[in-house]
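K.L.:
With the sequence up front, the predicted model follows.
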Amino acid sequence: MNPLTYVAIAASSVLSAFAGSQFNEYWEFQKGDEATQWQHVTLPHTAHLEPYISNDMWMGECRYRKSFEFKPEWQGKRVALQFEGAMGIATVSLNGKELDKHIGGYIGFEVELTDHLQPGKNLLEVTLDNRENPDYPPGKSYRTLDFAWFSGIYRNVHLVVTDKLHISNAIAANQPAGGGIFVTYPEVSTESATIQIKTHVVNDHAENRTLQVDQSLWLDGQRLTGSRSDALTLAPESDQHVTQQLQLENPLLWSPQAPNLYTLKTQLLADDQSVVHEETQKIGVRTISYSADGFVLNGKNFFQRGTNRHQEFPYIGYAASDEAQYRDAVKIKEAGFDIVRISHYPQSPAFMRACDELGLMTINCITGWQFFKDGEFAKHSLQEGRDLIRRDRNHPSVVLWEISLNETHVPSEFLAQQHAIVDEEYPGDQSFSGSWKDGPHDVFLPARQHGKGPKFWDDWENNGKPAFTAEYGDWEYYAQAAANFNQHGSKELKKEESTSRQLRKHGEKRLLQQALNYQESHNQNLRGKSIIGDANWLMFDYNRGYANDHCSSGVMDLMRLPKFAYYFYRSQRPAHEASDRFSSGPMVFAATYWQTDSSPHVRVFSNCESVTAYLNGKKVATQTPDDDQFSTHLNHPPFTFDFGQFTPGELRFVGHIDGKPVAEHRVNTPGEPASLALQVDESGKPLVADGNDFVFVYASVVDAKGTVVPTANHTIRFDVQGGQVVGPSTVTAEAGTQGVLVRANPHAGSVRVTASAEGIVETATEIQTAK
């Protein structure tokens, strides 16, 4: 074994007890208006469980505290806490002394404890205030803001113990294009790649320290290449950036279809060659560019088909586990999307890592929507832009920085400052800024409703600047006169029938209309070269705070249950693209319940070359994709079958490629409710028995043959052993199905979930947990 390799492996095992361990357990919590008993909680945590429809979000002060022992091995070390996210003004104290006040709920921060720790017990206290405040983003009044911001220490907290000779935290260092570890790629091809690593080292010792920085690149446990810097001597309380380069032959490039990741290991070596600090991170080698001719990834044009995502979950708001964040990213990939606009605020580091792993490009956004105020608000907004880039600059998934306030008219000089931040924080030709307002930014990000129908942005031209449709499919079908401008029969539709804002319970006709709206918009976005990518509004339904309903234009509802439009987008992914991380490949889906009031014209979403339809075992027709005004530019138009009239029984649709059957979907006419069927959504990550992770468990009312009864609205009760339901345990079926959030007790090996409803047979399932 190479001696250098041995040192690296040995150091990892030693340092695992120190740097970056989670600090999520054994907290106590007290809500400001309930200053009585302290509750024992685990992070991430919400200060208030919100109702499923939350139009009166809890706001106020709350307090967290945690008692912990000073460990002997911390003596002479640097000790800090890293908060990933706490809403919205956080005051952090140790042993009664205030150490820091952080303003802003979406970006993490570091608090150094080193000089304030005492032998024996230490008491950490965090006070949070999430009330409306116009002096920092989002700034806007809750009743006029189109999303909720929720409460609590809703992301992880890490205890970081290192030598006083250490690598800084990029946000805490607060240095343009510096701090922490900054990885860039000056030259990339399929033959070779140059990887440049800029490391910020700090000496907090009282005397000089000599060090070297060792960089190594790993794949599947094998060291591929490395570089060790010359010896460097740092004076006390001083810092310096060290820049090194690695050469990688025949790199495996990162892309949505092949999200190849390497492990970069950065070590600080003392003058005796011992490892005093180590950081590891996943990186992806790729090259990007934007122009009026399109988006180019690794030398190839790529239309960015995407969606928008709010990070809200039912009841718990933002307080989701890392595993839950990963499961959301899986759902977005399964829906056929390759890019997600992270609207309208920085989201969880765990979600960013999941996007890297799954091949999901991101448009990374700062916090804002239709609000600007000069002074403190503007200062915090600009700083958040810097902090966002410093936090996420090494993620290969980030292809565009939306360092602008969404749908907000700001002074031109402020817009120029926002654009300049991107160039200053990420110099070179691999960073691009985006803005909803045309100006100095690299990419124009209009929503369809910002243009005039029926053309919208078909004729966009502006000195070679590309345009990406950041939102479409919702507002133009809800409040704009251009709604359904090409759809026959749309004038006969009531407004609530024509809109894209549809819940699953609204029925087959309205869910088909939502899917058609998205198809029409997406098809138009593909015309010509004017639009280089698009993101529908949106992936998941969400609470707006001011309305007594959800914004329901999601292709999945807030409980992560799909609508018909979900399958339209899924059909747009080529059949040959397949992954073992999420459901993909050839697919067929018939958008019908096939019951008495169903249309005999059945729309089938598929990425196959042809589809054959059968009714009660008898072949009806084999068809190629539709050729109509809504399908002129689609990768895979739907198939429409005319059955003449409704005939009860079974529909079967078989998709073919090269004449061979590759996928099928069956739909049976539902009978009377007979029992319940349970489904556990793990989406690539089993339920972790840590008292914090959760999974969605769904109960469907089914007939004797197991077909979901879409008209069923039974009251369903969930009982759990080995865990608990988060939020209400009794829910009402919607389109025959409804779900709950189930959490495992710490260290539980399994969780048993039983669902029951009056008049039908109950059912149970066992969930095996992970540690």
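P.N.:
Yes, it's here.
K.L.:
Could you use CA atoms for every contact and neighbour count after this?
P.N.:
Fine.
K.L.:
distance of the closest residue to residue 104 other than its chain neighbours from residue 156?
P.N.:
Residue nearest to residue 104 in three dimensions, not counting chain neighbours: residue 88, with 5.0 Å by Cα to Cα, 6 or more residues apart in numbering. Distance of residue 88 to residue 156, given as Cα to Cα, to the nearest Å: 15 Å.
K.L.:
can you check residue 468 too?
P.N.:
Taking Cα to Cα as the measure, residue 468 and residue 156 are separated by 33 Å.
K.L.:
residues of stretch 450-468 that come out buried?
P.N.:
450, 453-454, 456-458, 460, 465-468 (16 or more other Cα atoms under 10 Å).
K.L.:
and those residues, which of them are in strands?
P.N.:
Taking DSSP state E, the ones among the buried residues of stretch 450-468 that sit in strands are 467-468.
K.L.:
Mind putting the buried residues of stretch 450-468 into TSV with distance to residue 539?
P.N.:
Output for those, formatted as TSV (distance: Cα to Cα, whole Å):
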residue	distance to residue 539
450	20
453	24
454	24
456	22
457	22
458	24
460	26
465	27
466	24
467	21
468	17
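K.L.:
ok, the buried residues of stretch 450-468 vs residue 18, which is closest?
P.N.:
residue 468 (44.1 Å; Cα to Cα).
K.L.:
Report whether the expected contact of the closest one with residue 529 is present.
P.N.:
No: proximity of residue 468 to residue 529 does not meet the contact threshold set by Cα atoms under 8 Å, at 10.7 Å.
K.L.:
Mind checking what secondary structure the most centrally placed residue in the chain has?
P.N.:
A centroid search over the chain (Cα atoms, centre = their mean) returns residue 351, at 4.6 Å, as the residue closest to the centre. Classification of residue 351 using DSSP: H, G, I helix; E, B strand; the rest coil returns helix.
K.L.:
want to compare, so here's the second one:
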Amino acid sequence: MTIKSDVYTTGSSRRRFIQNCTIGVVALSSGSLLGCLAKHKATGQRGAASLTFSLDQNWLFGGKFTDAAFSPGFNDSAFKQVTLPHVVSDLSWQDWDEKKWQDVWIYRRHFTVPENLQGMRIFIKFDGVMVTASPSINGYALPVHLGGYLPFHYDITDHIKQGENVLAVKVDARWSSVPPEGSKNGKRAVVDYMEVGGMHRSVSLYAVPKLYVSDVFAKPADVLTANRRIVVNCTVDTAILPGKSVKLRVEMRDGNNVISQAERELYIAKTGQTELSLSLSGLQNITLWDIDNPKLYDIITTMLVEGQPLHNHKTRIGVRDASFKLDGFYLNGKRLQLFGLNRHEVYPYVGFAMPERVMRKDAEILKYDFNCNVVRCSHYPQNDAFLDACDELGLMVWEEVPGWQYIGDDAWKEILLQNTRDMVIRDRNRPSIIIWGTRVNESASVEELYSKTRAIAKLLDGSRPTSGSLTPDTRKDWQQNWHEDVFAYDDYHAEPDGGGGVGILPAIEGYPYFLAEAVGQYNYPTGKGFNSYYRRSGEAKIQQNQAIAHAQAHNKSAADPRNGGVTAWCAFEYSSLLNQYRAVKYPGVADVFRIPKLGASFYMSQGDSKKGAVIHPNFYWDFSQRSPTGPGKGAAIFSNCDELKLTIDGKEYTTVKPDTKNYAHLKHAPFFVDLEFTDQKPGELKIDGYIGGLKVCSRSFSPDHKQNQFSLVVDDKEILGDGSDATRVVFRITDKFGAPRPFTDGKVDFVVTGPGIIVGDNPFNLKESGGAAAIWIKAQPKTSGRITLQATHEVLGSKTITIDVNPTTPTTSI
């Protein structure tokens, strides 16, 4: 076990829950409340210490489950030592076979509880296990938990012993009647994304006094008025009656600076949970959370017994007003067009089992590379680390319950109701979340069920609207069956003129309106090639269509002032058994490795030119057999400049302006230019970007494959040596200027030295991935030093990168 002391770190989901249940140092050595206070006075301690007990390291994975392995005395010396997050089966990036994980598995963890926790209440918390978890502690079976996307915890105080304890977890990864999965009339319901089994999120152990603050919801109220305040609803959990004066003190802090404070007596008449509400005022001068300035504050709730602090609870908030109105979405009183993408959390090689750093990277890509201001978490609550990053970066979030079209029986519905509760309670303090998806994605309008999910969200939060995406079938009778706050629609239709353009329907009258999905697959062909649409290694002309479709969807939705915006389908490719090619579905504007495709060129151009002028052609300057005549007529170039000058072979070719006539509602309209060459293959292309007559950026492209280069780039130069942390390494073939060269192949071999391992295919053939791919480098547990990775392309030679592995501090291993 690793104990981490006083380590509140912005963005660390693994520690977040423990920070929210911190314990006073006075309580560590005494089982009684009076003993805690006496020791507190003797030591002169002020305030509460923060302790984290991470159980992510030193797990033993035994493969397929046997009854004997559940026994605490079982000899598990032959089990494989693993670190969480973990997936039960080896995977590549494509060709996933669900039979590999559709089984029952066993994990075990040995640990010793420190003696100074005697008399405390001890809990174990799982952040997520896919799909069904049956834990036991020292042979005592804990209740089974169903569902893989939300946390669950157990009070194990009465089952802990001195010396070694054994935690065993039976993981059932088989298809079952748990959202989103299920079966109807003896047949499995189709789900568009694969759920790979394993303990794919963190596990923690925490200890608290017998009287402690178990939950705090800090809800901003009247944000845009002079009466701005935070209503703090506190839940206190007690196993004993204190018999002493108990108070709760709530502080809003900016770092060490106390912005506002409130205090109130707490009367405890019974064991169990007691709720109390306080209000923080005097907030006229605070900074509101915004997409460009995502200011965060800490809410510290301290329990005082006879004036002495016993326990505190720490959570993080942002103060903002987010509302959907009939004329669009408003953030802090200003209309803001929502501009975003849907995100699946599935990764190559490991499914959902990526560490925090990698999860956070997705938020950074969406915010900084793709210029999104919102993301839809499709179609389940996603990892704490990703949501932490959204809070910190100013990336707004649609979060929704697990599900995909299917609705099961009464037992299934009860699980969905619990999912709704757990989702709202876990994430209601997050400023990034602007809406709750309380309907199963694209499902039938079952009002009896959704009236309950909606009521749960309103009861537990009440500050955010509810919604859920509709399809054309469910939209037909929306007048009778729509009872949510925001009308959300998946608009995939094409224009009726047969020209292939994206169609966007007018907003529904009388409701705030938003497009939960658009573009994606509306134009998938029905014949040959259907399952490989938008692949980087596929037809260039089809790849070019993707960015244009996304630009059309956002432009047309913004043209309707009643349309609040779009989260288009989708950010990243993902594993699927539906409309897929080799178990990968390809509607992402980036591939499974999170490498942008041509489809991302539109998004990458929509940033503020003052923060950086960019040029992103929606084509490859490649005159191979795959595209012998070049980009073609009317080729698009996406840029945030106001003029582009093209030269070919050093000679002026053309000057173009953005097409603001047909794309008047985009921040930056695309440029179109004829680049079809039937007689003679041209040489190098140079594109210069101008703003106000001044040259601000330039890019060059070469058609000469003989000068191709092998590129190797790592996301992070440093990672932690905790056995979980990892960073992405992107490798690809480029032209001599670094531009993508998609229709290339070749085997790449990797050699790693130092305290790290490769997560990915070794060797890797670039043919199927279109000349670009990635692996991840993961640090070994309890290590430090330097990792060196050498990648060798069979034709273009070798490149080397280094990654420093830093020791985790402060730590104490037990």
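P.N.:
Yes, it's here. Note that the coordinates shown come from a computational prediction; the quantities given were computed from them, not determined experimentally.
K.L.:
Give me the distance between the residue nearest to the centre of the first structure and residue 182 of the first structure.
P.N.:
Using Cα to Cα, we find residue 351 of the first structure at a distance of 20 Å from residue 182 of the first structure.
K.L.:
same question, residue 61 of the first structure
P.N.:
Taking Cα to Cα as the criterion, residue 61 of the first structure is separated from residue 182 of the first structure by 36 Å.
K.L.:
Where does the strand or helix carrying residue 401 of the first structure end up in the second structure?
P.N.:
Taking DSSP states H and E as the criterion, residue 401 of the first structure maps to strand 398-402. The alignment of strand 398-402 of the first structure onto the second structure (TM-score structural alignment) spans residues 433-437.
K.L.:
Give the buried residues for the matching stretch.
P.N.:
Within stretch 433-437 of the second structure, the residues that qualify as buried by neighbour count (16+ other Cα under 10 Å) are 433-437.
K.L.:
what distance separates that stretch from the centre of its chain?
P.N.:
In this view, stretch 433-437 of the second structure has its centroid 14 Å away from the chain centroid, taken as Cα atoms, centre = their mean, to the nearest Å.
K.L.:
mean shift of it relative to the first structure?
P.N.:
Once the two are superposed, stretch 433-437 of the second structure sits an average of 0.6 Å from its aligned residues in the first structure (mean Cα distance after the TM-score superposition for the first structure).
K.L.:
residues in contact with that stretch?
P.N.:
For stretch 433-437 of the second structure, the surrounding residues in contact (Cα atoms under 8 Å, 6 or more residues apart in numbering) are 322-323, 396-401, 424, 427, 457, 464-468.
K.L.:
Helices of the stretch 201-350 of the first structure, residue ranges please.
P.N.:
With DSSP state H, counting those that start in this stretch as the criterion, the stretch 201-350 of the first structure has helices at 322-334, 349-358.
K.L.:
Which residues does whatever helix or strand comes next after the shortest one contact?
P.N.:
Following helix 349-358 of the first structure in sequence order, the next helix or strand is strand 361-365 (DSSP H and E). Residues from elsewhere that reach strand 361-365 of the first structure, judged by Cα under 8 Å, 6+ apart: 256, 338-346, 355, 396-404.
K.L.:
The aligned residue in the second structure for residue 182 of the first structure: how many residues sit nearby?
P.N.:
With TM-score structural alignment defining the correspondence, residue 182 of the first structure maps onto residue 217 in the second structure. The local packing of residue 217 of the second structure (other Cα atoms under 10 Å) involves 23 other residues.
K.L.:
Next up, the contacts around residue 217 of the second structure.
P.N.:
Applying Cα under 8 Å, 6+ apart, the residues contacting residue 217 of the second structure are 232-234, 428-429.
K.L.:
what about 6 Å?
P.N.:
232-233 (Cα atoms under 6 Å, 6 or more residues apart in numbering).
K.L.:
Is it in a helix, a strand, or coil?
P.N.:
Going by three-state DSSP, the state assigned to residue 217 of the second structure is strand.
K.L.:
can I assume residue 219 of the first structure is in contact with residue 264?
P.N.:
No: contact between residue 219 of the first structure and residue 264 fails when scored by Cα atoms under 6 Å: they sit 9.1 Å apart.
K.L.:
Compare these two and say which is more crowded by neighbours.
P.N.:
Taking other Cα under 10 Å, residue 219 of the first structure and residue 264 do not tie; residue 264 has more neighbours (22 against 13).
K.L.:
who touches the more buried one in this structure?
P.N.:
By Cα under 6 Å, 6+ apart, the residues touching residue 264 of the first structure are 216-217, 280-281.
K.L.:
picking that back up, trace the residue nearest to residue 104 of the first structure over to the second structure, please.
P.N.:
Per TM-score structural alignment, the equivalent position to residue 88 of the first structure in the second structure is residue 131.
K.L.:
so how far is residue 180 of the second structure from that match?
P.N.:
Shown here: residue 131 of the second structure relative to residue 180 of the second structure, a distance of 10 Å by Cα to Cα.
K.L.:
Ok, residue 227 of the second structure next?
P.N.:
For residue 227 of the second structure, the distance to residue 180 of the second structure (Cα to Cα) stands at 43 Å.
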